[in-house]
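Asks: Give me a 3D structure for the following:
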Amino acid sequence: MTRMPRRSVALAAAVAVLATACSAGGGAPKPKQIATGYTATPQQTGAPKDGGTITVALTPGLSPNYIYPYPPAAANGTVIGRGQMWRSLYRPSGEGDQVADAELSLAEPPAFSPDRKTVTIKMKDYKWSTGTPVTADDVVFSLALLKAALKESPANWSFYTPGQFPDGVSAEATAPDTLTLKLETAYNPSYLLSMLTLLYVMPSAEWNIAETGGEHLDFKDPKNAKAIYNYLTEQSAEQSTFATNPLWQVVNGPYKLKSFDPTTGSFSLVPNENYSGPGDSRLDQVDFKAFTSAAAVLNQFKAGTLTVGTLDSSYVTQIDELKAKGYSVYGAPAPARFDALTINFANTVDNFDKVIAQPYVRQALQRLIDQNGYIASRGIYNGAGSPNYSTAGSGSPYPPAFGDTPPYPYDPAAAEKLLTGNGWKVVPNGVTTCENPGTGAGQCGAGIEKGQKISFTLASANTPAYVGARDVAFSSAAKKLGIEVKIVTKALNYMYANYGNTFAPATKNEWAMQDFGPLYLAAGYPSSNTVFNADGSFNLGSYRNAEVDKLINESTFGADEKTLSAEVTRLAEDLPVLFFPTPHTLVVVKDTLSGPQSSFNALLSYLYSPEQWYFHS
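Replies: Below is the predicted model:
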């Protein structure tokens, strides 16, 4: 699970947007009309031309600041072109029913022994930019460095849970093109594959040094692996040398770094002439341009200076104008994505931990979220969204058992009944308080005293625009039931660095809920391992449920993939987070650019494959 590596709208401004949305009239398009304004992913077309430069808009507010594929936690790093310069062993899929993209992966699909404790992986014929083959030893090297990073700090990889991958995993190159993994604990094959999509393969022959010009070390020795890791991360801290350091010019992906601007985070890539994977690399250059706001991105689209990027849903009414300027616009929910209010079960301000521990309180709050209304509102989703009530996201092959009938749909009257039926005196637009304390039927619950109010802080990200708008709508609905939701707008990067109990426990009382936009699980196998299990490294809000832990263990380690649906269902019922609708990723592409339809569909998940693209007349 990841928060997108993309992390202050004034509250008054957001309220004004909502007010305008409710009163809009005249000839303004209705949300249903807007939603039909973008169509399916464009099909491949045109005779390819060689050459040309494309400009890709980076997500506003999140510029890259790191180049080594595994930034340590202290760096709070966003990595440059990780998928373009260094490929993971298995390329993540942009399709909801697939974990990995078989065509773009560095290896053939893994073969499992009957007990699932031995995994044999055959490497494909890929080459480094030096012309030498990408070997099984390179994968062993990469795993050794990942383990070295985790030994220094478990926080150095956000997908890590102690005792799980890569713990208990030994890797051996049984032949130059054959990797054998030995597992102390058997994993579900799809779950292990999802982990291997996160294992970036690095050059063992060039990077196995601990100082510039130093001797080449045996990386299988943990002491040497630690020294190598420390050296590489130190080198990666020198942003001014990203494009000139020989280390970073050794790549296995389709591109090499040409230039990097430390001031803005913009960078340029040029083809790796020795790349041997799919794609003709017809383009001369790919420029990734950093932005500070969604409005700036829109203006550059209108000026015609951008080739590829995403459009903030607040500008969905601009689609027709962009089409007139020669762009295709398409959108849908990204696979395995869900948007939610993350709950901090450890926050003690105003006794929040005791209040939110009550399932009926969470159920009441979920019933205040008008998913269809948010989608329809021109001030929130502007028609560009889909309802969602589970961690599996839209179109998952592991859907919740309730299907399209959510357990807690929007119903303010039902929310009020949940509170009054459990000992609260509801004062609409006032202060709702516990009137009947205790742990019996019809009482407020453990640790909640008479007179207790429901009041908490919601940290709201300053981008994208729909985040602030939906948080204001939720706060307004809560106020009608006498619940105080205090919105504090924060920069996305600040939230990424400071709001997570697993890595920043000292700030646990600064936020009771937070909304940082999307969360992503692995496409094709959206397990919540590391996210909602009690000891998960990405369990930001200290959620704990023994039944959920058991289900997550079954979906992670068991052979039956169907248990994942049970996990998804139970999480939806217990509400470790409050679910929002999923915004559609709106992708904008110049009509003169084309390539395989799958490569553009992957942009919905921010997976770039420009080596497959070309200009045409």
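
Asks: okay, CA-based contacts and neighbour counts for the rest of this
Replies: OK.

Asks: Between the two ends of stretch 363-383, what distance do you get?
Replies: 26 Å (Cα to Cα, to the nearest Å).

Asks: measure stretch 194-205 end to end?
Replies: Using Cα to Cα, one end of stretch 194-205 lies 27 Å from the other.

Asks: Let me fix that, I meant to ask about stretch 588-601.
Replies: Terminal-residue distance, stretch 588-601 (Cα to Cα): 12 Å.

Asks: Stretch 19-34 now?
Replies: 19 Å.

Asks: ok, now stretch 587-599?
Replies: Per Cα to Cα, the first residue of stretch 587-599 is 12 Å away from its last.

Asks: Also stretch 341-361?
Replies: Taking Cα to Cα, stretch 341-361 runs 14 Å from one end to the other.

Asks: Also this sequence, please, to line up against the first:
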Amino acid sequence: MSPCKLFGFDFWVENFNNPVLGPVFRQLYFRQALQHLVDETQWIKSFLHGLAVPTYSPVPTGVANPFADSLSKTGIYGFSVAQAKQLLVSHGWKVVPNGVSTCIRPGMASNECGAGVSAGTALTIPLLFASGTTSLAQEMQAYKSVAAQVGIQINLSEAPFSKVIASKAPSSGPTCTWGMANWGGGWSYGPDYSPTGGELFSSGVRVGFSKVVPETVTLIDNTHTAPPSESQAALDAYQNFMIKEAPVVYQPYPPYQLSEIASNLKGVDQSPYGNLTPEYWYYTKS
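Replies: Next up is the predicted model:
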């Protein structure tokens, strides 16, 4: 068995336009808390047979490349239920382990819940994920269990990949009630081979998410316009901001597939871009 690793990263998304939960998702401290509850190391060991790589930024690390810097390889929001709890408590939430935490200090001060978060807002979050993959279902069940320890009630449901993708289409208004969506495949760069994230996190893009931060757009634009001598510095600024900003919930990135390749089949190249090149394959005598 040979794992085919793609040049990409894995994550799920929050609905920043949800009329109740959107203001909560827009708080950096809350996104940090969500990330602290992802036990990537344990998920890789328990559910992904040690074959996946952790994700900390949109710049891939599973395939050797010159783009990822040291922070993209280590991250800054490691698994910690205690830190997730501390972030909630220090920002005005009454944390109820195995219950539902609520906002008790609304407002915009540094020790309050944040802009747009009303008193009594409850941390009950629907999470729709793609059906058909055992490891993804295990990961989401594990996340639900850990989140419950800080009073975040995750209501899981599953649906075919196409429905999950459709659910996160940009929208707004009182009917935009989905909470989080996880299609289980993340994103692979190809034919957009430079991991600048413009097609995901910039403004006016068809596959973009509903939260666009002006600083993100500027940093992405800089990766496109920097002279060659400054291109890596521009990419480093972008990826480090995306680690700290946590605009999505990063999760382990498993191989695209496990390939069985006959020992006498030569010329096989498992492309990190998912390309097949059978014109280069040939057999030798056993």
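
Asks: For the stretch 251-400 of the first structure, which segments count as strands?
Replies: Secondary structure of the stretch 251-400 of the first structure (DSSP state E, counting those that start in this stretch): strands at 255-260, 267-271, 285-289, 308-311, 327-332, 337-343, 385-386.

Asks: Kindly reformat those as a markdown table containing distance to Glu234 of the first structure.
Replies: Shown next, in a markdown table, are these (distance: least, Cα to Cα, whole Å):
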| stretch | distance to Glu234 of the first structure |
| --- | --- |
| strand 255-260 | 18 |
| strand 267-271 | 20 |
| strand 285-289 | 24 |
| strand 308-311 | 32 |
| strand 327-332 | 40 |
| strand 337-343 | 33 |
| strand 385-386 | 42 |
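
Asks: Mean neighbour count and distance to Asn533 of the first structure added to those, as JSON lines?
Replies: Shown next, in JSON lines, are the strands of the stretch 251-400 of the first structure (neighbours: other Cα atoms under 10 Å; distance: least, Cα to Cα, whole Å):
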{"stretch": "strand 255-260", "mean neighbour count": "22", "distance to Asn533 of the first structure": "38"}
{"stretch": "strand 267-271", "mean neighbour count": "22", "distance to Asn533 of the first structure": "38"}
{"stretch": "strand 285-289", "mean neighbour count": "22", "distance to Asn533 of the first structure": "36"}
{"stretch": "strand 308-311", "mean neighbour count": "24", "distance to Asn533 of the first structure": "33"}
{"stretch": "strand 327-332", "mean neighbour count": "24", "distance to Asn533 of the first structure": "29"}
{"stretch": "strand 337-343", "mean neighbour count": "25", "distance to Asn533 of the first structure": "14"}
{"stretch": "strand 385-386", "mean neighbour count": "22", "distance to Asn533 of the first structure": "27"}
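
Asks: Relative to Arg362 of the first structure, tell me which of those strands wins on proximity.
Replies: Nearest to Arg362 of the first structure among the strands of the stretch 251-400 of the first structure is strand 337-343; the distance by Cα to Cα comes to 9.5 Å.

Asks: packing partners for that closest one?
Replies: When contacts are defined as 3 or more Cα pairs under 8 Å, 6 or more residues apart in numbering; DSSP states H and E, strand 337-343 of the first structure packs onto strand 513-515, strand 518-520, strand 577-579, strand 582-583.

Asks: Contacts for that strand, please.
Replies: Here strand 337-343 of the first structure makes contact (Cα atoms under 8 Å, 6 or more residues apart in numbering) with 388, 390-394, 512-515, 517-521, 540-541, 576-583.

Asks: right, and the strands of the stretch 251-400 of the first structure - which one's nearest Phe456 of the first structure?
Replies: Phe456 of the first structure lies closest to strand 337-343 among those, at 10.5 Å (Cα to Cα).

Asks: rewinding a little: show me the one of the strands of the stretch 251-400 of the first structure that comes nearest Thr120 of the first structure.
Replies: strand 255-260 (28.5 Å).

Asks: Output the residue interval of the second structure matched by the closest one.
Replies: Mapping strand 255-260 of the first structure onto the second structure (TM-score structural alignment) gives no aligned residues.

Asks: Including distance to Ala21 of the first structure and mean neighbour count, could the helices and strands packed on strand 337-343 of the first structure go into a markdown table?
Replies: A markdown table is the format used below for these (distance: least, Cα to Cα, whole Å; neighbours: other Cα atoms under 10 Å):
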| stretch | distance to Ala21 of the first structure | mean neighbour count |
| --- | --- | --- |
| strand 513-515 | 21 | 25 |
| strand 518-520 | 23 | 20 |
| strand 577-579 | 22 | 23 |
| strand 582-583 | 17 | 28 |
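
Asks: so which of the strands of the stretch 251-400 of the first structure comes closest to Pro526 of the first structure?
Replies: strand 337-343 (9.0 Å).

Asks: about what we covered before: so for Pro505 of the first structure, which of the strands of the stretch 251-400 of the first structure sits nearest?
Replies: Here strand 337-343 is closest among the strands of the stretch 251-400 of the first structure (Cα to Cα), at 14.2 Å.

Asks: what span of the second structure lines up against the biggest helix by length in the first structure?
Replies: Ordering each helix of the first structure by length in residues (DSSP state H) puts helix 136-152 first. Aligned using TM-score structural alignment, helix 136-152 of the first structure spans no residues in the second structure.

Asks: other SSEs contacting that helix?
Replies: On a contact count with 3+ Cα pairs under 8 Å, 6+ apart, helix 136-152 of the first structure meets strand 169-175, strand 178-183, helix 204-207, helix 222-236.
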